[in-house]
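[1] below are the sequence and a predicted model; questions follow.
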Amino acid sequence: MTTTVTSHRPRPAAQPESLRTKRLPRYAAPAIALAALLVAAVVVYGAGIGGPVLVVVLGALLYLVGLFVAAKAVEGPRAARNRTWSALIHSAFVLAVLPLASVAWTLISKGVERLDGDFFLTSMNNIGARDPNGGAYHAIIGTLEQVGVAALISVPLGILCAIYIVEYGRGKFAFAIRFFVDVMTGIPSIVSGLFVLAFWVLIVSPWFNDGRPSFSGFAAALALSVLMLPTVVRSTEEMLRLVPAPLREGAYALGVPKWKTILRVVLPTALPGIVTGVMLAVARAAGETAPVLLVAGGGAAINFNPFENNQSSLALFVYQQAGDASRYAPARAWAAALTLVALVLILTIAAKLLARRNRLGR
C-alpha cells in the first residue's frame, strides 16, 4: 500500500490594509488634463476673453490643481506634492522646447520654397526687384571664408590662453587675463565692428591699397574673432579644470614633461567639451550682421578673395533681403536663414563626430 504525501505550500500572509500603497490609475493624469482643457476652453471662449494660447495656459493651471487634489485624496499629500512638482518640471521642458520647435517649423515651412539649384549656384549680381531669380551663393562663400578665418585666429589663441590660465597662470597677470576675458564676453558685436573699422579699415588697410581704406572679408573675420575669442577661452578653461588631477599626477610620476602631459593627456580628455565651446563660438560668429556690414560692406557679386573688395555673408544677406521692397525678397531671406541654421548644424555634427573618433582612436 502506497501512501501519497501531498505538500501544501504556505500561502503568503495577507498584507495589512494600512501598508498597501494606493495609487492613481494610469488614465487619471490624461483624463484630468483633457478635462482641464475642456473647462478652460469653455471658460475662455464662453467669456470671449482670449484664444488658444489662453486656453492652454488656463488648462495647464487647472490640470496642476486637479492633479494635486486627486493625488492628495488617493495617495496622500506627500505623493500629491511629488506628482505636482513632476508635472511642473515636465511643463517647463515643454515650454523650453516649444520655441525651438516653432522656430524650426517656421524656418522649414517658409524657407523650403526657394531651396533650389538657382538659390545655391547664383548670386544677386544684376538681379532686379522684379526678377524672381537670384541666390545666396556669394553669401555662402563669404560666411564660410569669414568664419573659417576667424576660427583660425581665435581657436588657437583661445585654447592657448585657457591652457596658460589653468596650467601656468598665477598671480595678478592671470587674474587680469580672466578679467579682460570676462569683459570681452559682454562686448556688443557692433563695438567689435567699430574697433576693426577704426583700426584695420581706416589705419592699416590704406598701407596696402594706395592710401585708400578698403573693406574686405578679412576685416569681418577680425571682428568676428574678437567675438569668438572670449567664448573659446571660457569654455576651454572650464573643460580643462574638469580634467581629474590624478591624470596629470600619473603622467608626472612617469616622468612625462608638463607640456607633453598637457598635449597628450589633458587636451584629449577635455576635447569633447572644447569642441562644444568652439562650435558655440562659430555659431555666434556665423549669425552676426553688424560687424560684416561695417567692415566688409556686403555686396551682390561673388568674391572668393577675403582680402580684397566687399564681401557678403548669410546673416547680412538675410538682413538685406528682409528689408528689400521686392516681393521675391522674403522667400530669399527665409531660405538664407534656413541655410545658415543647416550650415551651423552640419559643422557642429561634423566636429562632434571628428572629436569622438579621435577620442576613440586614442
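    Arrived safely, thanks for sending. Numbering: from 1, shown residues only.
[2] from now on I want contacts and neighbour counts done on CA atoms only, so please keep to that.
    Noted.
[3] in what helix or strand does the residue nearest the centre of the chain lie?
    Centroid-nearest residue in the chain, with Cα atoms, centre = their mean: L280, separated by 6.2 Å. Using DSSP states H and E, L280 falls within helix 267-286.
[4] second structure follows, compare the two:
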Amino acid sequence: MSTLTTAPSDSRLHRRLTNAQLPSWAPAAVAAVSVALGCGIGAAAGLESHLQWGLISALLYVLIGYAVAARVEGRRQAKDRLATSMVWVAFVLAVVPLAALTFYTVQQGIGAIDGEFLTHSMKGVVASMTPDGGIYHAIIGTLEQVLLATLMAAPVGLLTAVYLVEYGRGRLARWVTFFVDVMTGVPSVVAGLFILSLWNIALGFQYSGFSGSLALAILMMPVVVRSTEEMLKLVPNELREASYALGVPKWKTILRIVLPTAIGGITTGVMLAVARITGETAPVMMLVFGADFINSDPFNGPQQSLPLYIWQQYSMVNNDFGYARAWGAALVLIAFVMGLNLIARGIARWRSPRTGH
C-alpha cells in the first residue's frame, strides 16, 4: 500500500526534474542546508560571532542555489535564481539588524517604563544614586520642538515642490533644485551652528526649544521637498489635461486634483521627515541646551528632548540607573516614531482617492 501511495509523488518529482524544473520547496531546502552548513563551519572554525555564521550561511545559500539550479535547470535559469537569491539575502540582511535593534531596545528598556517614569521629570533627582526620575519633561520638549519644526518646514517644502513640478522652468528652478540637493546632505551639527550664529549670537535670542526647532526645520525641509516632488511627478498628466480642458485654472487644478491625488505619498514623506529629525541630538544640544525640569514654553528658556536625555543618561560612567533610564527613553522614542508612521498610513488611506466599481 505504501508503494502505491508514494509512487505518484515520486513520478511527479521525476517529471519535474526531467523537465528541468526544481520543485517549489527547493529554495527552502537550500536555505536549511546552507544554515546548517554555515553554523557547522562557524563552530568548527571557532567563530564566536553569530553574525559571521549568518554571513557564511548567506554566501552558501547563494552558491548552493546557483549550483543546484545550473545542474537541473540550466545556466540561464540558474542566473535568474541567483538574482532572486541575492535579493532575498539583501532583504534578510536589512531586516535582521532592524529586528535585532528593536528586540534589544525592548529587552533593555521595558523594565524602566512605568507610570512614574512617564509622568515625572528629573528635577531634584540625583541621577547617579537613585532609580527615581522620568522623561515627562523630555517628551514635552520633543513634541513641541518637532511640532514647531513641522509647522515651519512642511508648508515651505510643499510649496517648493509644487513650484518645481508645476511651474519651475529655467535658471531659477535649477538653482532651487541645486540648493535643495545641497541642503539634503547638510550635517545636523552645521544646521545647529548656523542657527546658533544667526539666531542666538547675532540676533541675541536665548536658548529655547524654538531655536532648536529652527535647526530641525532646516534639516526637515529638503526631505519634504524631495518626497513631495516625487509624489507630484507620479500624478498622471491626463488628470491635469482633463481639468484644463474643462476650463479649470491651473492653481485650482493643483489644489483640487493634483494634491488630493498625491496626498497619501505627501503625508508619508512628511512623516518620514519628522522621523528623521526626531532623533537629532547635536542641534538640540547646542540650541535647546537641556533641562531637568518641565518647561512647556518652547519660546522661553532651555528645554529637554528625548535624544539629548538619552545621551545625558548614557554618558554617566558606571551608572546602572542612568543606563536603564537611557534605554527606557530610547524605547519611548522608537514607539513615538512608529506611531508617527502608523498615523501617516492611516491618513494616507483616509485621504487617498477612491475609484468606483
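    Perfect, I can see it now. Predicted model, so just to flag it, every value in this text is computed and none were measured.
[5] give me the TM-score for this pair.
    A TM-score of 0.88 describes the superposed chains when it is computed by TM-score structural alignment, normalised by the length of the second structure; 339 aligned residues with a Cα RMSD of 2.2 Å.
[6] do a quick rundown of the helices in the first structure.
    In the first structure, the helices defined using DSSP state H lie at 28-47, 52-74, 77-111, 117-121, 137-163, 171-185, 189-196, 217-241, 245-253, 258-261, 267-286, 290-295, 314-322, 329-361.
[7] residue in the second structure matching R357 of the first structure?
    Alignment note (TM-score structural alignment): R357 of the first structure maps to W350 of the second structure.
[8] ignore what I typed, I meant R332 of the first structure.
    So, by TM-score structural alignment, R332 of the first structure is matched to R325.
[9] quick one: the spatially closest residue to its match that is not a sequence neighbour from F321 of the second structure, how far?
    Counting by Cα to Cα, 6 or more residues apart in numbering, the nearest residue to R325 of the second structure once its immediate chain neighbours are dropped is A112, at 6.2 Å. Plainly put, A112 of the second structure is 9 Å away from F321 of the second structure if you go by Cα to Cα, to the nearest Å.
[10] if we can go back for a sec, the residue nearest to the centre of the first structure and L229 of the first structure, how far apart?
    Distance check for L280 of the first structure against L229 of the first structure: by Cα to Cα, it reads 11 Å.
[11] just R264 of the first structure next, same as before
    Here the criterion is Cα to Cα. By it, R264 of the first structure lies 24 Å from L229 of the first structure.
[12] compare these two (neighbour count), which wins?
    In terms of neighbours (other Cα atoms under 10 Å), L229 is the more surrounded of R264 of the first structure and L229; the figures are 25 against 14.
[13] wait, the more buried one sits on S154?
    Yes. Contact status for L229 of the first structure versus S154: in contact at 5.0 Å, counting by Cα atoms under 8 Å.
[14] rewinding a little: mean deviation, the helix holding L280 of the first structure versus the second structure?
    When the second structure is superposed, helix 267-286 of the first structure averages 1.0 Å from its matched positions, counting by mean Cα distance after the TM-score superposition for the first structure.
[15] corresponding residues in the second structure for that helix?
    Helix 267-286 of the first structure corresponds to residues 259-278 in the second structure, going by TM-score structural alignment.
[16] residues of that stretch that come out buried?
    For stretch 259-278 of the second structure, the neighbour count (16 or more other Cα atoms under 10 Å) marks 259, 261-275, 277-278 as buried.
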